[in-house]
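Engineer: can you look at this prediction? I've put the sequence above it.
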Amino acid sequence: MNYTLRNVLPDEIEWLYELNKKSFLDVVVRQFGKWDEVLQRQLFFSKWEQPRPAQIIETPSGRVGVVILEQLEDCDWLDEIQICPNYQSQGLGTTLLRDLHANARSRGVPLRLQVLHANQDAKRLYARMGFLESERLANHFLMEIS
């Protein structure tokens, strides 16, 4: 699937929260037992108080997701990848991950991420792409691909 990336505009933060909710509500409920709207909004918006290296994923249909990637000295850290549920399972995530991995390899660093224990669909995608689990934390698996 073809896509482009562009910077997030200030008026898109609420749209990003709704995307975050669509992407994580079921996973958060499975892992933590409930979705606390007040807490989730607080956690989400507190992350946006400082500028983030976030980019909107657009297809010919319009904006369909977000990717937040930090290029650190020792790795490319995939902080977030969220795709609207109705655009999932169409190859977009796979294509984007391949491109991010190729960019990390060109820099000579691994691509790393974390995934909630309850997000088994995402973990399976990452494993299928060649990511290996490097550590198990209280709520997340750390994964990487070289």
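Structural biologist: Arrived safely, thanks for sending.
Engineer: CA atoms for contacts and neighbours, from now on please.
Structural biologist: Will do.
Engineer: so which bits of the helix or strand encompassing V38 are buried?
Structural biologist: Here V38 sits within helix 37-47, counting by DSSP states H and E. By 16 or more other Cα atoms under 10 Å, the buried positions in helix 37-47 come out as Q40, F44.
Engineer: and that helix, what does it pack against?
Structural biologist: Taking 3 or more Cα pairs under 8 Å, 6 or more residues apart in numbering; DSSP states H and E as contact, the helices and strands that helix 37-47 lies on are helix 13-32.
Engineer: what comes into contact with the helix it packs on?
Structural biologist: 34-35, 41, 44-45, 65-66, 82-85, 116-119 (Cα atoms under 8 Å, 6 or more residues apart in numbering).
Engineer: ok, structure two:
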Amino acid sequence: MQRIPVPNITLRQATESDWDFLAAVHETCMRDYAVQTWGTWLPEPRDACRLEIHQIIQSDDGEIGCIAVAEEPDALMLEKLYILPTHQGRGIGTLLLKRLIDSAHASGKPIRLRVLRVNPARQIYERNGFKVDRSTEERHFMSYWPLER
């Protein structure tokens, strides 16, 4: 199998004008998993979207997703890492996780995230050193520790 090369990936801060794009990416990437988990899809309310932690993922093909990371006093919280399905499987998620892991090492803070149990994204996190800390019926709570625990 021939591997598609990782495109040139850049990030830019999300702005109010990105709301429709962010909502569309969120629905495209998460709707099926939400329906599998809860039986329905509820879009994220506009006032719940913290634009200050969102960045738009850009490639040579244009805008292809978003990443949202909140820097808390004791951890980096990976709230979202959504890549449009047409751009998945190209190493973009891994590239962005490696950048975040570098930030974790620089800050000495762990990275924490949650992923729906039905979402196969758990595999990319595990391949990059994340461990499941605990699970509920709906989610896995995972972390990456840059330092020995």
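Structural biologist: Structure received. Source: prediction; values computed, not measured.
Engineer: can you calculate the TM-score here?
Structural biologist: TM-score for the superposed chains, counting by TM-score structural alignment, normalised by the length of the first structure: 0.88, backed by 139 aligned residues with a Cα RMSD of 1.4 Å.
Engineer: now the element after the helix holding V38 of the first structure, going C-ward?
Structural biologist: Assigned by DSSP H and E, the successor of helix 37-47 of the first structure is strand 54-59.
Engineer: and that next one, what does it pack onto?
Structural biologist: Applying 3+ Cα pairs under 8 Å, 6+ apart, one finds that strand 54-59 of the first structure contacts strand 4-7, strand 62-71.
Engineer: tell me roughly how far the helix or strand just after the longest one lies from the second structure on average.
Structural biologist: The reference is to strand 62-71 of the first structure. Downstream of strand 62-71 of the first structure, the next assigned helix or strand under DSSP H and E is strand 76-83. Superposing on the second structure and averaging over aligned pairs (mean Cα distance after the TM-score superposition for the first structure), strand 76-83 of the first structure comes out at 0.6 Å.
Engineer: off-centre distance for strand 76-83 of the first structure?
Structural biologist: 3 Å (Cα atoms, centre = their mean, to the nearest Å).
Engineer: tell me which residues of that strand come out buried.
Structural biologist: D76, W77, L78, D79, E80, I81, Q82, I83.
Engineer: counterpart of Y17 of the first structure over in the second structure?
Structural biologist: Matched across to the second structure, Y17 of the first structure falls on A23, judged by TM-score structural alignment.
Engineer: OK, contacts around the nearest residue to G65 of the first structure once chain neighbours are set aside?
Structural biologist: Nearest residue to G65 of the first structure, sequence neighbours excluded (Cα to Cα, 6 or more residues apart in numbering): I83, at 4.2 Å. Shown in contact with I83 of the first structure (Cα under 8 Å, 6+ apart): L19, S23, V64, G65, V66, G93.
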